[in-house]
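**Q** A structural model of the following input is requested.
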Amino acid sequence: MSNIIDDVKREFAKSENALVKIILINTAVFLVLLLLKIILTLSQSSNVYYAVLDTLKLPASTNEFIHKPWTLLTYFFTHEDIFHILFNMLFLYWFGKLVDEYLGAKRVIALYMLGGIAGGVIYMVLYNVLPYFQSQIQDSRMLGASAAAFSVAVGASTLLPNYTFNLIFLGPIRIKFIALFYIILSLAQSLGENAGGNLSHLAGAVIGYVFIKLLQNGTDLGKPIYAIVNSWSRLFRKRPSMQVTYRERQVYRNTNVYSASSSGTIEAPDQIEIDSILDKISRSGYESLTREEKQKLFKASQQK
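**A** Presented below is the predicted three-dimensional model:
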């Protein structure tokens, strides 16, 4: 058990594995809730479990949301069904790895957070504006990372539409078609039992598309998210060690999670570097590029 805890601590200590951290947080919340459900159900106090769960779900009613504003964030880190979290985390991992490789860790966080927030906002708007949902508003609540995962998936598909995944029984399929299939599936389910939730997935998809398109034109929607994450990380960062020798003081500081040297702010390559990267692609394909080469290629595309 201690080895597992140590492994988790090591993962959280790393600065460039945002995707793993998001998955670990979702998994930890799921396991805690599962354990709580088992304990409280066996002790015949299941009502306590559902009360705890309700504090994490996003309510459709704005009157209830006013008293629980934190649910706009907590809902997309919360799952109750094992297949729900399994699908969302696999979906997030497959597409998130591409965003991480080409754009850096901070863009994964931005896509995930903005997609989740947009999905939650649209969910409440739908239930409070459309007559179709009015009769269900008091009993409707949403949980799960689907909208956030959709944002990452569509973001990756917008960035690399012709990148292929090798799927079992189906073979190589371009990721733009995979993303399109799930968008159509959400639309098809938009009049079912979880209509508002399925439509909120589409809000995440729109955010993913807009985020990448604006980023390619030099506008980064994620800047407020980066600032909040950096401020949050500074609160929990250990004080830098200090060593004083004679009258000369040396201060050793940890680098910022998203410092100037991070992958998200890599310098634009010159034409020689671009030609070298393109030659490597023609010889060995996109998969042969290093993280830095992928990010340089994306940086070059922004200058066009």
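
**Q** okay, CA-based contacts and neighbour counts for the rest of this
**A** Noted.

**Q** Give me the spatial nearest neighbour of the spatially most central residue of the chain, chain neighbours excluded.
**A** By Cα atoms, centre = their mean, the mean C-alpha position of the chain lies nearest to Tyr112, the distance being 2.6 Å. Nearest non-adjacent residue to Tyr112, counting by Cα to Cα, 6 or more residues apart in numbering: Ala148, 4.6 Å away.

**Q** still on that earlier bit, does the residue nearest to the centre of the chain really touch Val154, like I thought?
**A** No. Using Cα atoms under 8 Å, Tyr112 is not in contact with Val154; the gap is 11.0 Å.

**Q** Start from the N-terminal end of the stretch 1-150 of the chain and give the strands.
**A** 58-59, 141-142 (DSSP state E, counting those that start in this stretch).

**Q** now swap in the stretch 201-304 of the chain and tell me
**A** 242-245, 248-251.

**Q** follow-up on the earlier one: find the residues that touch each one of Tyr112 and Val154.
**A** Residues touching both Tyr112 and Val154 by Cα atoms under 8 Å, 6 or more residues apart in numbering: none at all.

**Q** Quick one: residues contacting Ala260.
**A** Ile266.

**Q** Please give the structure of this sequence too, so both can be compared:
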Amino acid sequence: MNGTSFQSDIRYWLRQGNTVNHLLFWNIVVFVVLGLLYLIAYFGGPGTIFSFTFDQLVLHSELGTFIRKPWGLVTYMFTHLNIFHIFFNMLNLYWFGNLFRTFLGNKRILPLYLLGGIAGGLLYILTFYILMPAGVGLPLLGASASVMCLLVACATLTPNYEIGLLLLGSVRLKWLALAVIVLDLISIPQGNMGGMIAHLGGAALGFIYIKLLKNGADLCQPLIWVFDALSGGRNGSTVSAAPKSRRTSFKPKKSPLKVVKKVEENRQSRLDQLLDKINEKGISSLSPEEKAWLDKHSRD
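**A** Have a look, this model is predicted:
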């Protein structure tokens, strides 16, 4: 058995150009690292390492602590301690993140994930500051606000889209999102008020984002520009270079099959271009002619 196969699988998984995979990966990495540090502390090791790391990653509700550690507004949405907490968050991130990616493209996944988490975190801090200004600062952690943002964004964009749920059958997204929000509201008096408030903040951002997007304002665009600048435009160069490399690498000799091969090459080139367009901007970016062409040739 090849000892490097696991590493190869991870590299292949991350190189698929799917931001959801990267978000899953980093959430799991942080969870494993914290779990190992906690395990070491549990068996008598230096507990200060775990305490320090955990304190740096979570979002603090006490305003003075938050001002000293503002990065918690981002790191908290990648931080989990409970196995069931991360399992359900990552399961929902996989489902609704990929669904959102199909509708609106890959580039909006990370910006909206971050914006949803930030909205939930700020609402959490504001609520605690208003209700318990002198209370104990309770930390917030988990990707729930970000996942709620993606879920509600999908439900707002395509409310009648149906997904299959175990024991319940097909459920429209709008009813699923509404049920989750109602459950969060009625769960506030039962404990974990901060977490539920963060969920509502993420849900509100997801709803507002789609409403503004339909009116021509994309809240994710500034972050998309930043990430494109940081990546050096590698995504764009890869898309444009692929058809070129195919054209230059294929140099057939004179043959009766030359015309047939050229047609096949052009069809594959256009198919790749349309798939790249769906990956970057979502299937809704295709024109009716492009959708008809893709539907015809993808089944050949």
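
**Q** ok, back up a step: and the strands of the stretch 1-150 of the first structure, which is most packed in?
**A** Highest mean neighbour count among those (mean count of other Cα atoms under 10 Å): strand 58-59, with a mean of 28.

**Q** what about that strand, how far off from the second structure?
**A** The superposed strand 58-59 of the first structure is, by mean Cα distance after the TM-score superposition for the first structure, a mean 0.2 Å from where its aligned residues fall in the second structure.

**Q** so what does that strand touch, helix or strand wise?
**A** Judged by 3 or more Cα pairs under 8 Å, 6 or more residues apart in numbering; DSSP states H and E, the packing partners of strand 58-59 of the first structure are helix 71-74, strand 141-142.

**Q** For Phe83 of the first structure, which of the ones you listed is the nearest?
**A** Closest approach to Phe83 of the first structure among those (Cα to Cα): strand 141-142, 16.1 Å.

**Q** Could you find the closest non-adjacent residue to Val99 of the first structure?
**A** Leaving aside its chain neighbours, Val99 of the first structure sits nearest to Ala156 (5.7 Å; criterion: Cα to Cα, 6+ apart).

**Q** Tyr127 of the first structure too?
**A** Of all residues not flanking Tyr127 of the first structure in the chain, Phe133 sits nearest, at 5.0 Å (Cα to Cα, 6+ apart).

**Q** and that neighbour, what does it touch?
**A** Phe133 of the first structure touches 126-127, 196, counting by Cα under 8 Å, 6+ apart.

**Q** and which of these is nearest to Val108 of the first structure?
**A** For those, the residue nearest Val108 of the first structure by Cα to Cα is Gly196; the value is 25.0 Å.

**Q** Nearest residue to the closest one in space, please, no chain neighbours.
**A** Per Cα to Cα, 6+ apart, closest to Gly196 of the first structure is Tyr123, 5.8 Å.

**Q** Looks like that neighbour contacts Ala195 (just checking).
**A** No. Under the criterion of Cα under 8 Å, Tyr123 of the first structure is not in contact with Ala195, lying 9.5 Å apart.

**Q** Buried ones in stretch 181-190 of the first structure, by neighbour count?
**A** Buried residues in stretch 181-190 of the first structure, counting neighbours by 16 or more other Cα atoms under 10 Å, are found at 182-183, 186-187, 190.

**Q** Kindly reformat the residues you listed as CSV containing distance to Ile175 of the first structure.
**A** Shown next, in CSV, are those (distance: Cα to Cα, whole Å):
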residue, distance to Ile175 of the first structure
Tyr182, 11
Ile183, 12
Ser186, 17
Leu187, 19
Ser190, 23
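
**Q** Inside helices: which ones of the residues you listed?
**A** Applying DSSP state H to those, the entries found in helices are 182-183, 186-187.

**Q** picking that back up, looking at the contacts of Phe133 of the first structure, state which has the most neighbours.
**A** The most neighbours of any of the contacts of Phe133 of the first structure, using other Cα atoms under 10 Å, belong to Gly196, which has 25 neighbours.
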